[in-house]
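J.: this one's sequence-less:
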């Protein structure tokens, strides 16, 4: 076994690999960009080396810098994680040539899977079912249009060298083909450096089911059951689970055999994932093999009681797979596991990625039933340069229904302040009938997105009273310590219960909910309050706030909430939904400005990919004016109204800051 391993990655996957290495007594080496100098993976590793600037191209994609760090540190092996260079055959070759072990498949296996077109042809030759389509090298647009007509609509255009949902378009009519082809090729060129595409029949309402495979260098290859990843938005996985609620034992056996056959077709060793698209009738087709560990691997680990990173390390060190796995050809599953990805993004703004300091980050306590894989802690920043993932929340229980309930409880215990997050979206997701019933397909979220987005509504008066009471109890508990810093800690003026000479105390708690300021007047202290909400008097008795829980009798009914209070925010969870409030000054109003409709600004820092207008152009509301790239996604900037372009203040390739004015319209 290795004694020192370099992790050529960052964030939660680097932290996750470090944990396994530490358990096995293996020293770890981290690499980091200028933006990651104080990141958690740097702090957790035994040693760390800088490799360049904040952009991936200047650091984590620099194989030469990573190899130099490995040589300087004396690392015997490199674990590539996922993303970045994990599926780069040239990097794998360079690692081996340097006398360092690559913890992953061989470069030859990668090259066979590096092209979706070539992979599809190879799988077809080995009897693995494939979707009808066109995989040729001739990329003449006229030829591609004719092939599209032959395949029939709907069809999918896919980047031949893509992955992760990038460079994919669904086309439902011939008239839409040319524009989608151009867009797909451009995105593929930007993301993968090559604009070759392939065409394939689009399966309506498909399921996305993948099989974890594992091979060693002794000729053994097995599958480790399936994961279902059908809950997706724009081809990005949102919820993953194992086992699939759709797969029967008979279908599992057939798909497992096909997955192993796919692995044998490329002489696969180490961890890989064979991804299938599955029709409603159980027909399944090969999509691709991801020649690396997957983001969603923890659900396999939790249902099989395996550490896949440990298996990766042992196989890379030349050990065979455990005999128990090889003899059985697979591992029987125990219980059900579900994973959700917690992102810094704003679902109400088309899931716009966010960045900034995590002022508050409370995650559920890890246990036998709950696992947290994260790469940041409270006080860290989510940067604009990388994927905005905050953490993965994984739960396990005996049944799927119990696992879903575990996930609801875990999400209720999660609180984030700073950049906006998708936590409320995830809470609605795990309560939706399409998820609880196990009927969701890969396009469901995009077709019914409004069903999963939080709906703005006035807070229930009892809930507002609970939030105000939580604030008052928090102030009362903090008052003695604050008073002790003054000249007279026993002064009645130091109390936080609103006491005043000659009249009962009155306190005003000001909260902002869904952008609306709410003022709540209250009398009382020490767990007994009379609260005025929207002209209604609410009596609160026996209120206690302890360890994130608020228990109170509100208008004669005992209620219990999850509740957290800090100087800026209040979070109250009633068991079904979260209700977040901002704390405001009781007697001060902040002026706000909505801005005008004569400018187009950058919603976040990023790089301008394309400018599609010039000064003097007449434009209509909603017309595409520019495309920018930020946090691994393209963002289309549109005209705010009909008008004439007065000035274009940016050009393709330029990096811009958040809120920078890029395009101006002539005033009305």
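T.: Sure, I can see it. Predicted model only: the values in this text are computed from it and were never measured.
J.: could you use CA atoms for every contact and neighbour count after this?
T.: OK.
J.: Three-state assignment for the nearest residue to residue 181 once chain neighbours are set aside, please.
T.: Of all residues not flanking residue 181 in the chain, residue 157 sits nearest, at 7.0 Å (CA to CA, 6 or more residues apart in numbering). Per DSSP: H, G, I helix; E, B strand; the rest coil, the secondary structure class of residue 157 is strand.
J.: let's bring in a second model and compare:
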């Protein structure tokens, strides 16, 4: 076994690898970019080395610098984690050339599966079933369009070298093909340095089932059962579980045997995942990931095995710790991915400081894998994952109950997150029934992203109490500094001489508004809400949690303030309200120019319009790349492009105006009819 291991990654996977290495007595070397100098994975390692600036191309993707650090630190092996260089055959070869052990499969196996087109040809020869499609070398746009027409719509356009939903598009109509191809190629080139594409028939209601495989240098190959990864949004996995609900035992065995055949066909070693599309009782090979997967914890939870330890032992030349017959599955596990993204804004990635972050503790059946801590910054440079919540139960119903409880006990404030969305998934009856397909989230999105009911007096009571408590703490601090803290002029309880008083508060949530009052009277405090007065009291409990008594009803929520932004966290819901200064807001209304602004920090990769051009609602204006994904910005209405403030290649911050836009009504014909 190795004495020292360099972890060529960041975030939660770097932390995950470091924890297993420490248990095995292996010293660890972390690497970091300037953006990650204070990151959790840096603190967990025995030593840490700077790679370079924040952009991945200048840090985590810099092969020469990684090899240099590995040799200088005395590391004997390199664990690539997942993402970045984990499936880069050139990196694996560079490690070998430097006398380092690459903790992963041989370079030839990575290359064989790195091209989806070549992988499918290889799997066809090995007898593994394939989805009908085009996997050819001719990548001319005209040829791809011809093959698409022959295959029929809808179809799936995929990056040949890709994964994780990057460079992937579902195309419904022939007229959308050219734009989709251009966008997918740009995204694939940026993510993988390879813009080759393949086409597949788009199955309408498939399930995504993957098989975890492991192989050693002696030719022994086993599978560790399957994972159901069907809960996806835009081809990005959101919730995974093991085993797959409702899978017939004979089908499970057939898929496991096919996965082993796939690994044997390429002389595989180490951890890998063979991914299948399943529709009815037919399954088709989709791709093989030659690395550890993000969702590997659910396999660990049902098998009791440490897959990182297996990786290290195989890389050190040891045989697999056990054979197929000794690998047993027990119970059920589910994983939910908590991301910094905003479901209310099309799931756009978000950035900012994690002002408040709490996870449930003390439950051995709940596992939290995270690379961040409270106070850390979510930056625009890397994947915006905050944590993975993984639960285990004796059966699926028990695991699902624990998932709901775990999400409800999670508190996060700062950048917008998908926490409320995950909690809604866990409560959805169709998910509880099991066996959902890859279209589940798209079909059920309206029910899963319902805005909070601002007509609920509980929200008003919590918001008003949070602001009043903040005001009380501020006034108490001012009083303490004044030298006369007992003066009635420092009171924050609304005291007036022989009178009642009321403070009106205005909060906004997107376009919605919440207006409530706090009434100070001789009978005590009350919430003025929609013409009613409701008795109100509150106390601040430990860890920033607020307990509110509203007309005999007890409410609890964790509270976090960032400037005038208030986050209320309760029962799996993270509600971010903005406290408005109505007079200042009114003064700001005049003089605001119409325009299209950057919804997040990113890089402009395409400007599709010119100054003075008339555009129709929904027409593509610009393409912004952020957090390794492309985001198309389209015309909000019919109108004309005014000034262009950016060019392709520009880096922009959130909120910066990208172009001036003059909305215009549709042109009218002589008889008054709108002109199409």
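T.: All right, it came through fine. Just so it is clear, the structure is predicted and the values come from calculations on it, not from any experiment.
J.: surely the residue nearest to residue 181 of structure 1 and residue 202 touch.
T.: No: applying CA atoms under 8 Å, one finds residue 157 of structure 1 not in contact with residue 202, separated by 9.2 Å.
J.: list residues touching both of these two?
T.: residue 170 (CA atoms under 8 Å, 6 or more residues apart in numbering).
J.: between these two, tell me which one has more neighbours.
T.: residue 157 (25 against 21; other CA atoms under 10 Å).
J.: and the helices in the stretch 401-550 of structure 2?
T.: Here the stretch 401-550 of structure 2 has its helices, by DSSP state H, counting those that start in this stretch, at 419-427, 429-433, 440-448, 457-482.
J.: pick the most deeply packed of these.
T.: Mean neighbour count (mean count of other CA atoms under 10 Å) peaks for helix 419-427 among the helices of the stretch 401-550 of structure 2, with a mean of 22.
J.: mean per-residue distance, that one to structure 1?
T.: Its aligned residues in structure 1 lie a mean 1.6 Å from helix 419-427 of structure 2 after superposition (mean CA distance after the TM-score superposition for structure 1).
J.: that helix maps to which residues in structure 1?
T.: Counting by TM-score structural alignment, helix 419-427 of structure 2 pairs with residues 423-431 of structure 1.
J.: please apply the same query to stretch 392-410 of structure 2.
T.: Under TM-score structural alignment, the match for stretch 392-410 of structure 2 is residues 396-414.
J.: of the helices of the stretch 401-550 of structure 2, which approaches residue 662 of structure 2 most closely?
T.: helix 440-448 (30.9 Å; CA to CA).
J.: so how far is residue 521 of structure 1 from the residue of structure 1 positioned farthest from its centre?
T.: Distance to the chain centre peaks in structure 1 at residue 502, reaching 56.2 Å (criterion: CA atoms, centre = their mean). According to CA to CA, to the nearest Å, residue 502 of structure 1 stands 18 Å off from residue 521 of structure 1.
J.: repeat for residue 664 of structure 1
T.: Computed as CA to CA, the residue 664 of structure 1 to residue 521 of structure 1 distance reads 46 Å.
J.: quick one: distance of stretch 619-635 of structure 1 to the chain centre.
T.: 22 Å (CA atoms, centre = their mean, to the nearest Å).
J.: where in structure 2 does it align, residue-wise?
T.: Mapped onto structure 2 using TM-score structural alignment, stretch 619-635 of structure 1 spans residues 615-631.
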